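1. My questions concern the predicted model and sequence given below.
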Amino acid sequence: MNPVPHETILIVGHGSREDSGNQEIREFTEQWRARRPDWRIELCFIEFAPPEMNAALLSAARSSRRVLVVPLILNAAGHVKMEIPEAIEQVRAACPQTEIMLAPHLTACDPILAILKRRLRKGMNALDMPDPTTTGVVVLGRGSSDRGANGEMAKMARWLLEEGDHELIDLAFTGITWPRLEKVVQRQVLLGMRQVVVLPYYLYTGTLMQRIHRQVEHLRGQYPQVRFFCGEHFGFENEIFELMDQRVEDLRAGVPDSRLPCDGCSYREIAHDLGHGHSHAHTHDHAAAPAHDHGHEHGHDHAHDHDHGHPHEHVHHEGQPA
């Protein structure tokens, strides 16, 4: 019989209805394994694709003495703040002999900014290096009902503006919240922009990335006097692998996480405990915290797609089909 592995690193991806997005996450996992052959790296998805998170987490806990849970997710909304910690609590109760530790999501950080800056340079090159003061930029993300998740994107747009020569860098969302790409481009054209660079803030492909490219094609027809460049998702950039490496090393070293997923929230202690591998007896009473702004209406930060298709793009509730 093989010895029980000491440690399992469990990647948590969101999952997409478009399997090409799930396949890219599987490919990322294979590439990370190749970079770290001494690590036992497993993959699970929160929804839409196997292996399912709860079952994969339980399997990892039963076969390891320590499980490091590393979300491959850009922004912290309902999944990162609630669903992943809840799954960990359930498995921790079932496998008390196993230490389970939760890393922060990828977050708004300098490595992500480096990717955006590189993608912006690529767009400017494709447009034959126009004047940045007449070239608008749109950072385009998924959108969430969680203000913190949207705020992380706003921070990235601001950092991008402060480190470059573009005078107009705006934020837009593909769903859940506002503004949308069409409205932002309309404003930029009214302000005299002659070129527009659209930078999707997505890790992997999916139905929403496909929609973005269709929207940009429509905008080209709507504004024939404006040149457009649309970037690609960026989940295979070197910075993503390095961030995942750092999450693992920080957990192993016991580095405290200053990016708690729920600042100012009544569940902050729970999130803190999960990051440090501590156990606690109390549970989450959602009904007791109606004012808790968690995005637990499930306007999640979906790293690639979660198009609910409802009027006004209302978010779905747990137990309802997405």
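-> Ah, there it is. Keep in mind that this is a model prediction, so the values were computed, not measured.

2. going forward, measure contacts and count neighbours with C-alpha atoms only.
-> Will do.

3. and Ser20, that's in a helix?
-> Yes - assigned with DSSP: H, G, I helix; E, B strand; the rest coil, Ser20 falls within a helix.

4. The stretch 151-300 of the chain: strands as residue ranges?
-> Using DSSP state E, counting those that start in this stretch, the strands assigned to the stretch 151-300 of the chain run over residues 169-173, 195-200, 227-230.

5. quick one, which of these is nearest to Arg118?
-> Closest approach to Arg118 among these (CA to CA): strand 195-200, 10.5 Å.

6. try it against this one:
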Amino acid sequence: MTTWNLTQMQRHLLICNGSTCMGAGAEMVTQNIRDEIRKNRLDEYIHTSRTRCNGRCKDKCVVIDYPKGTWYSVQQEETARAIVHETAEEKAMIYSMEHGERKRGETRIKGIDKYKKGKGPMKKAVLFVGHGSKLEDGNKEVLQFVKQMKEYIDPSLYVETCFLEFASPNIEDGIQLCIEKGADEVHVIPIILLHAGHSKLHIPAEIEHAKEHFPDIQFTYGQTIGVHEEIFEILKSRLADTGFDVNQKHEDTAILLIGRGGSDPYANGDFYKISRLLWEKLNVSIVESAFMGVTTPTVQDGMERCLKLGAKKIIMLPYFLFTGILMKRMNNMAEQFKETYPHVTIDIAEYFGYHPKLRTVLLERMQQALDGTSTGMQDLENFRKYAEEHGYEHHHH
């Protein structure tokens, strides 16, 4: 490692290379600043250092100028180069020192007060994480579902909802909201059906990122819904809503269980396991599996297989929690299938939605996290090992 002679140094620029800033272009900011210093032969007087997170992620990318004590939010090359010459516009300033006092820029948020340990019992927050949808109705359903669950949750717990993608607040903002309310512990509970990339990598990455910012806060992680006995009660209930008698034998009826689809082979395997177990619990000849995307068999493949097996009635059974773009697409597909196969009766069941059994499962997952018995904690450990071996660049969904 290099050891410089810094006796002539007059300024020290600290350039945040934390995960959030790096995801927003901190590497380019670093190179722009260093290039400007070299071009103007200021290396002897201005020293630069890369740092880890400086705790102002909302102002990414962060550059700190010492001993002047000015903090900058750098989002353009011009700003990065102007910092070298101390000519950056005032709107780029996060903090400045005036008469020995730190002043925050007018457009900059205050942020969370530094955490202080208090007395009394630990305050706990439960943060439910929905997937998020481009269809606003789907996001509203998640929020409404959690609101209904609050009636069954200990009122001493703070309860918040956030989303992985497509909707606000995101996980980082959800965690901050919990801490702003005074939580000493944050228990993150995914509202996710199958254990795949989001629950194995993306949510653990957000939790690990939060730990860097809030080392005094305790985090736990709940497990996904997974293969749970109550899920079959929900599926049977949704079938019954279509007029299907779950207690009768149906020789000519096929159930086409339709999932989102993904690239994780174990999640896809769990979906097939659920399909098989559903067949075991119904008096029906055919239960087939299909996916809306990413992998096969497609819904069209599943429909054709049901027909080849002799089905005279096919019930499309969505394996989805709430409405969204894919549910809208599935409903359109059902109408198209009815036109294409007029000799077959085709029905489509409802997604899970506000089913009391879904509430039961999520409350169970929440309690496991609170009790420290959730397998989600092993997922955090697995993520840490994965990140050490393969690397993982944190980014917001």
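-> Okay, I see it. Note that this is a predicted model, so its numbers are computed, not measured.

7. Can you pull the TM-score for these?
-> The TM-score (TM-score structural alignment, normalised by the length of the first structure) is 0.78; 277 aligned residues with a CA RMSD of 2.9 Å.

8. on that earlier part again, tabulate the strands of the stretch 151-300 of the first structure (TSV), appending distance to Gly143 of the first structure.
-> Below are the strands of the stretch 151-300 of the first structure laid out as TSV (distance: least, CA to CA, whole Å):
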stretch	distance to Gly143 of the first structure
strand 169-173	5
strand 195-200	12
strand 227-230	18
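
9. residue contacts, the aligned partner of His355 of the second structure in the first structure?
-> Aligned by TM-score structural alignment, His355 of the second structure pairs with Glu237 of the first structure. The neighbours of Glu237 of the first structure, taking CA atoms under 8 Å, 6 or more residues apart in numbering as the test, are Ile115.

10. rewinding a little: any idea which of the strands of the stretch 151-300 of the first structure is most buried?
-> Comparing the strands of the stretch 151-300 of the first structure by mean neighbour count (mean count of other CA atoms under 10 Å), strand 195-200 ranks first with a mean of 26.

11. What is the mean deviation of that one from its aligned residues in the second structure?
-> For strand 195-200 of the first structure, the mean deviation from the second structure after alignment is 0.5 Å (mean CA distance after the TM-score superposition for the first structure).

12. counterpart of that strand in the second structure, which residues?
-> Counting by TM-score structural alignment, strand 195-200 of the first structure corresponds to 313-318 in the second structure.

13. I'd say Ile11 of the first structure and Leu43 touch.
-> Yes - taking CA atoms under 8 Å as the definition, Ile11 of the first structure is a contact partner of Leu43 at 4.7 Å.

14. so what's in contact with those two at the same time?
-> With CA under 8 Å, 6+ apart as the test, Ile11 of the first structure and Leu43 both reach Thr29.

15. show me what contacts the nearest residue to Ile348 of the second structure once chain neighbours are set aside?
-> Closest residue in space to Ile348 of the second structure, ignoring its immediate chain neighbours: Met316 at 4.5 Å, by CA to CA, 6 or more residues apart in numbering. For Met316 of the second structure, the contacting residues are 255-258, 334, 346-349, by CA under 8 Å, 6+ apart.

16. how about a cut-off of 10 Å?
-> Contacts for Met316 of the second structure (CA atoms under 10 Å, 6 or more residues apart in numbering) come out as 239, 254-258, 288-290, 299, 302-303, 330-331, 333-334, 346-350.

17. before we move on, what about Pro297 of the second structure?
-> 258, 261, 288-291, 303, 305.

18. Now do the same for it: its match in the first structure.
-> In the first structure, Pro297 of the second structure lands on Pro179 (TM-score structural alignment).

19. Relative to Met129 of the first structure, how far out is that match?
-> 27 Å (CA to CA, to the nearest Å).

20. in which helix or strand would I find Val186 of the second structure?
-> Assigned by DSSP states H and E, Val186 of the second structure belongs to strand 185-190.

21. residues in the first structure aligned with that strand?
-> Under TM-score structural alignment, the match for strand 185-190 of the second structure is residues 66-71.

22. cool, stretch 168-175 of the second structure as well?
-> Going by TM-score structural alignment, stretch 168-175 of the second structure lines up with residues 50-57 of the first structure.

23. buried ones in that stretch?
-> With burial defined by 16 or more other CA atoms under 10 Å, the residues of stretch 50-57 of the first structure counted as buried are 51-54, 56-57.

24. I'd like to know how far the most centrally placed residue in the second structure sits from Ile83 of the second structure.
-> The centre of the second structure sits closest to Leu164, judged by CA atoms, centre = their mean, with a distance of 2.7 Å. As judged by CA to CA, Leu164 of the second structure and Ile83 of the second structure stand 35 Å apart.

25. Going along the chain, name the helices of the second structure.
-> Counting by DSSP state H, the second structure has helices at residues 19-23, 26-39, 77-84, 136-149, 171-180, 197, 203-213, 229-241, 265-281, 299-308, 325-340, 356-371, 376-390.

26. Pipe the ones you listed into CSV and attach distance to Ile94 of the second structure per row.
-> Shown next, in CSV, are these (distance: least, CA to CA, whole Å):
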stretch, distance to Ile94 of the second structure
helix 19-23, 15
helix 26-39, 16
helix 77-84, 13
helix 136-149, 33
helix 171-180, 19
helix 197, 35
helix 203-213, 18
helix 229-241, 49
helix 265-281, 44
helix 299-308, 52
helix 325-340, 39
helix 356-371, 38
helix 376-390, 31
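
27. Out of these, the one nearest Trp71 of the second structure is which?
-> Per CA to CA, nearest to Trp71 of the second structure of the helices of the second structure: helix 77-84, 10.1 Å.

28. Could you give me the buried positions within that closest one?
-> 79-81, 83-84.

29. and that helix, which stretch of the first structure?
-> With TM-score structural alignment as the criterion, helix 77-84 of the second structure doesn't align anywhere.

30. could you check the angle helix 26-39 makes with that helix?
-> Using axes from the mean of the first three to the mean of the last three CA atoms, to 10 degrees, the inter-axis angle of helix 77-84 of the second structure relative to helix 26-39 is 50 degrees.

31. which of the residues in stretch 314-333 of the second structure are buried?
-> Per 16+ other CA under 10 Å, stretch 314-333 of the second structure contains these buried residues: 314-324, 326-327, 330-331, 333.

32. what's the average distance of the match of strand 185-190 of the second structure to the second structure?
-> Counting by mean CA distance after the TM-score superposition for the first structure, stretch 66-71 of the first structure comes out at 0.5 Å.
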